[in-house]
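Q: Here is a sequence with its predicted model. Questions after.
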Amino acid sequence: MSNEPEIFDFIEDNDQTRARREHLQALAALVGNVYPNKFERSRVFNPPHEDTITAVINEDALTKIVGNETFNETFSSLRRKARQGEKPAPEETEQANNFLNKIRVRLAGRLAVPPRVMGKAAFVHLSDGVSRLQIYVRKADVTGVRNDNSTDPVDGWQLFNLLDHGDFIGVTGYLFVTKTGELSVHVEELQFLAKALVPMPDKLHGISDPEVRQRRRYADLLAGSLKIETETDADEATRELSPRETFERRAKLIREMRHFLDEHEFTEVETPMLTPVATGAAARPFVTHHNALDITLYARIAPELYLKRLLVGGFERVYE
């Protein structure tokens, strides 16, 4: 018998985690495989690439797909009123929905808020890590999809009620705007993709402890993607960058530095991470042993020695 620890051994045992495990067991009985490895999204907004939530909520892309001036004016008015907190006229939403209802999408994302059922229907937001999109699930309309080879449908409403905040799902449906002017997806098919076995971080404040943010960057990124935008966040001049934006800007800076060096005829090289001699002046290096070669190696602290050897070998401009 294996002594390997189970995944549940690493998860704190409390009422919330137990409820999520029970939901996972019920989902396994309902949809079969609770760890599907594939979900194909639609390719409407940026073919041949798959649609993301960020692509769907892009107003320019949406108006381009519809290609109707009347819709463009109506939809722009709806979005403007929604941002200002005004309720649009019923005629405007009806006119916009005449066009939007013809656009069918297949999207995947994480439940950004806890599911809240209102009678026989529910609104909930999906997140792709960057943007959010509201979905509308109604008991009479939604069908569940199994994750095995069976083509038999399952009770979509039962499936929805087994979901928790942070779960990944796939949805198929058509676009529409609500009475408040919010772009949404009317879900016709619902597919379970992955279960979040632990509760999500605070969606209002995120993670405030700086040490936790640095030590658990994955949790910080997740909390940032689920955090509700406040009035302070809406002000571009004063808002703090989200963890994801920090990562993305760092990547852009490094890309531009590479571009600058490449343009000036520098050659990018890769030098050893483990060296037979200690480097880095007075710093104490990490020491390890290479069993196959039976030699002692040191983790490099500075890459300068091998870069200088490249200069000796005839490379005038190098970077790493």
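A: Sure thing, it's come through. Numbering: from 1, shown residues only.
Q: From now on I want contacts and neighbour counts done on CA atoms only, so please keep to that.
A: Will do.
Q: Can you show me the helices along this protein?
A: 15-31, 53-56, 59-66, 69-83, 90-100, 156-160, 210-215, 217-226, 231-234, 243-263, 304-312 (DSSP state H).
Q: Can I get the ones you listed in a markdown table including mean neighbour count and distance to Thr143?
A: Output for the helices of the chain, formatted as a markdown table (neighbours: other C-alpha atoms under 10 Å; distance: least, C-alpha to C-alpha, whole Å):
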| stretch | mean neighbour count | distance to Thr143 |
| --- | --- | --- |
| helix 15-31 | 16 | 12 |
| helix 53-56 | 18 | 21 |
| helix 59-66 | 14 | 26 |
| helix 69-83 | 16 | 29 |
| helix 90-100 | 17 | 21 |
| helix 156-160 | 21 | 4 |
| helix 210-215 | 12 | 39 |
| helix 217-226 | 20 | 27 |
| helix 231-234 | 10 | 37 |
| helix 243-263 | 13 | 34 |
| helix 304-312 | 14 | 61 |
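Q: between the ones you listed, which one is nearest to Phe123?
A: For Phe123, the closest of these is helix 156-160, at 11.1 Å, according to C-alpha to C-alpha.
Q: helices and strands around the closest one, which ones?
A: Here helix 156-160 touches strand 143-145, strand 183-194, going by 3 or more C-alpha pairs under 8 Å, 6 or more residues apart in numbering; DSSP states H and E.
Q: run the last query once more with 10 Å
A: If you count contacts as 3 or more C-alpha pairs under 10 Å, 6 or more residues apart in numbering; DSSP states H and E, helix 156-160 packs onto helix 15-31, strand 121-127, strand 132-138, strand 143-145, strand 183-194.
Q: would TSV of those with distance to Gly170 be doable?
A: Shown next, in TSV, are the helices and strands packed on helix 156-160 (distance: least, C-alpha to C-alpha, whole Å):
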stretch	distance to Gly170
helix 15-31	13
strand 121-127	10
strand 132-138	11
strand 143-145	9
strand 183-194	5
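Q: quick one: which of the ones you listed is nearest Thr74?
A: strand 183-194 (12.9 Å).
Q: out of the helices and strands packed on helix 156-160, nearest to Ala223?
A: For Ala223, the closest of the helices and strands packed on helix 156-160 is strand 121-127, at 11.7 Å, according to C-alpha to C-alpha.
Q: let's bring in a second model and compare:
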Amino acid sequence: MITVSLFETPLLSKIICHPRIINETLTTRGAIVAESQIKHIAVIGAGTMGVGIAQAFLLAGRTVTIIDVSAEALERCKTQLQQNVQSFIHHKLTTHSIEKVMENVTFLQCDITDIPLDNIDMYVESLPEIEELKRSLFSQLCNTDEHVILATNTSSMTVSRICNELPTQHRMIGLHYFNPAHIIPAVEVHKGPLTSKQTIDTTLSLMKAIGKQPVLVQKEVPGFIINRLTGAMEREIDFLLDEGVVSPEDLDIAVKASYGFRLATLGPMEAEDMIGLDTAARASANIFPTLSNAHLPSKQLLEKVANNELGIKSGIGWYDYRNSQSTEVLANNNEKLLKQLSLFLAQQPQGK
């Protein structure tokens, strides 16, 4: 057994998958099963994202195995899952009991080379953003059955970057969840150039079946859709803060009470139609030339990182959390988002 943790950064020993000819005709291989036949999902990585990903499958009645090399991580995952389900019960977002949910989940401690390869219909990888780590895992998963979907929760890498040269590219797909994954409805579904239509269609259907709102990223691009949008906004935020145009506190108030308030109900294209495309065009022509084109993070942000002011997890970031427990701060944030989720779901058309 390899003793390197799934979460350590040194390169893992190269794992050689079963040799096959990469350019053989993909369409002649075994068919991906229908969404309703995906009954057992393995979530690899028991961190914050892993537990959120697992919860949606469990609340939809699927069986889940959560896999991690760390017994401590699995124990934290189990506790967090129970707390998350309880919060859903409190907000009437599920009719399942905690006991019922926990009957359908298994917590498995094992290393990357010992991950079970049988009796699982889909693997969802939720490991740190380390390319070699992800590639090593998917090399190991080359030996799974042909009907099995292999998904990565990468937030920045393309599918082809992770699975280039692997013989399983036709059943590889990206599922980009948003933190907290058990609350945020959207999932970006992104594909590689060789991902089969069956894999895409089944994955989209599966996400809808478990209550998520999938969005298909139609072309490979780093950052996909939302991270590119938030990255553009982050760059302008950095500029406004560095130039002393606004304080962090007032910036949050401004966004939550205007743009963010509207976005919770109206998407940017709906809002632009409401404002008027002629007005939007004139405003863009006036503002675009003045926007930041920086290629690096802001000076203030880099200074905070250098000083270990990393946000809630370190006790201080743009705000000071040192007089509060991090678990309390996160629970308070989740409580706000759960109320928003209830309102969001109430506004969705029937059958969506």
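A: Great, that's in hand. Quick caveat, the model's predicted, so the values are computed rather than measured.
Q: Give me the TM-score for these two chains.
A: Once superposed, chain against chain, the TM-score is 0.26 (TM-score structural alignment, normalised by the length of the first structure); 139 aligned residues with a C-alpha RMSD of 6.4 Å.
Q: Out of the helices and strands packed on helix 156-160 of the first structure, flag the one nearest Glu268 of the first structure.
A: Of those, nearest to Glu268 of the first structure by C-alpha to C-alpha is strand 121-127, at 37.1 Å.
Q: tell me which residues in the closest one are buried?
A: Residues of strand 121-127 of the first structure classed as buried: 122-127 (neighbour count, 16 or more other C-alpha atoms under 10 Å).
Q: And these, which is closest to Leu159 of the first structure?
A: Of the buried residues of strand 121-127 of the first structure, the one sitting nearest to Leu159 of the first structure (C-alpha to C-alpha) turns out to be Ala122, at 12.8 Å.
Q: residues near the nearest residue in space to that closest one that is not next to it in sequence, how many?
A: Leaving aside its sequence neighbours, Ala122 of the first structure sits nearest to Val137 (C-alpha to C-alpha, 6 or more residues apart in numbering; 5.3 Å). When neighbours are counted by other C-alpha atoms under 10 Å, Val137 of the first structure registers 26.
Q: How about His190 of the second structure?
A: Counted with other C-alpha under 10 Å, the neighbours of His190 of the second structure add up to 26.
Q: mind checking the SS state of it?
A: In three-state terms, and counting by DSSP: H, G, I helix; E, B strand; the rest coil, His190 of the second structure is strand.
Q: Looks like it contacts Lys197 (just checking).
A: No - applying C-alpha atoms under 10 Å, one finds His190 of the second structure not in contact with Lys197, separated by 11.9 Å.
Q: and Leu24 of the first structure, how far is that from His259 of the first structure?
A: Look at Leu24 of the first structure and His259 of the first structure: by C-alpha to C-alpha, to the nearest Å, they are 48 Å apart.
Q: With respect to Thr70 of the first structure, which of the helices and strands packed on helix 156-160 of the first structure lies nearest?
A: Minimum separation from Thr70 of the first structure across those (C-alpha to C-alpha) falls at strand 183-194, 17.2 Å.
Q: before we move on, back to that, return the residues in contact with the residue nearest to Ala122 of the first structure.
A: 117, 120-124, 143, 156-157, 160, 171, 173, 185-190 (C-alpha atoms under 10 Å, 6 or more residues apart in numbering).
Q: run the last query once more with 7 Å
A: Val137 of the first structure makes contacts with 121-123, 186-187, as judged by C-alpha atoms under 7 Å, 6 or more residues apart in numbering.
Q: Against Tyr306 of the first structure, how distant is it?
A: To Tyr306 of the first structure, Val137 of the first structure is 60 Å away according to C-alpha to C-alpha.
Q: again, but for Ala29 of the first structure
A: Applying C-alpha to C-alpha to Ala29 of the first structure and Tyr306 of the first structure gives a distance of 58 Å.
Q: One more: Leu30 of the first structure?
A: Where Tyr306 of the first structure is concerned, Leu30 of the first structure sits at a distance of 59 Å (C-alpha to C-alpha).
Q: show me where the stretch 51-200 of the second structure has helices.
A: Under the criterion DSSP state H, counting those that start in this stretch, the stretch 51-200 of the second structure contains helices at 71-90, 98-103, 131-140, 159-163, 197-209.
Q: ranges for the strands of the stretch 151-300 of the second structure?
A: 172-176, 186-191, 213-217 (DSSP state E, counting those that start in this stretch).
Q: returning to that earlier point: can you say which of the helices of the first structure is nearest to Arg106 of the first structure?
A: Closest to Arg106 of the first structure of those is helix 53-56 (C-alpha to C-alpha; 9.9 Å).
Q: Please name every helix or strand in contact with the closest one.
A: Other helices and strands packing on helix 53-56 of the first structure, by 3 or more C-alpha pairs under 7 Å, 6 or more residues apart in numbering; DSSP states H and E, are absent; none qualifies.
Q: one more time with 10 Å
A: Identification of packing neighbours for helix 53-56 of the first structure by 3+ C-alpha pairs under 10 Å, 6+ apart yields helix 59-66, strand 104-111, strand 121-127, strand 132-138.
Q: roughly how far apart are Phe107 of the second structure and Ile149 of the second structure?
A: Taking C-alpha to C-alpha, one finds Phe107 of the second structure at 20 Å from Ile149 of the second structure.
Q: Who has more neighbours out of the two?
A: More crowded of Phe107 of the second structure and Ile149, by other C-alpha under 10 Å: Ile149, with 26 against 18.
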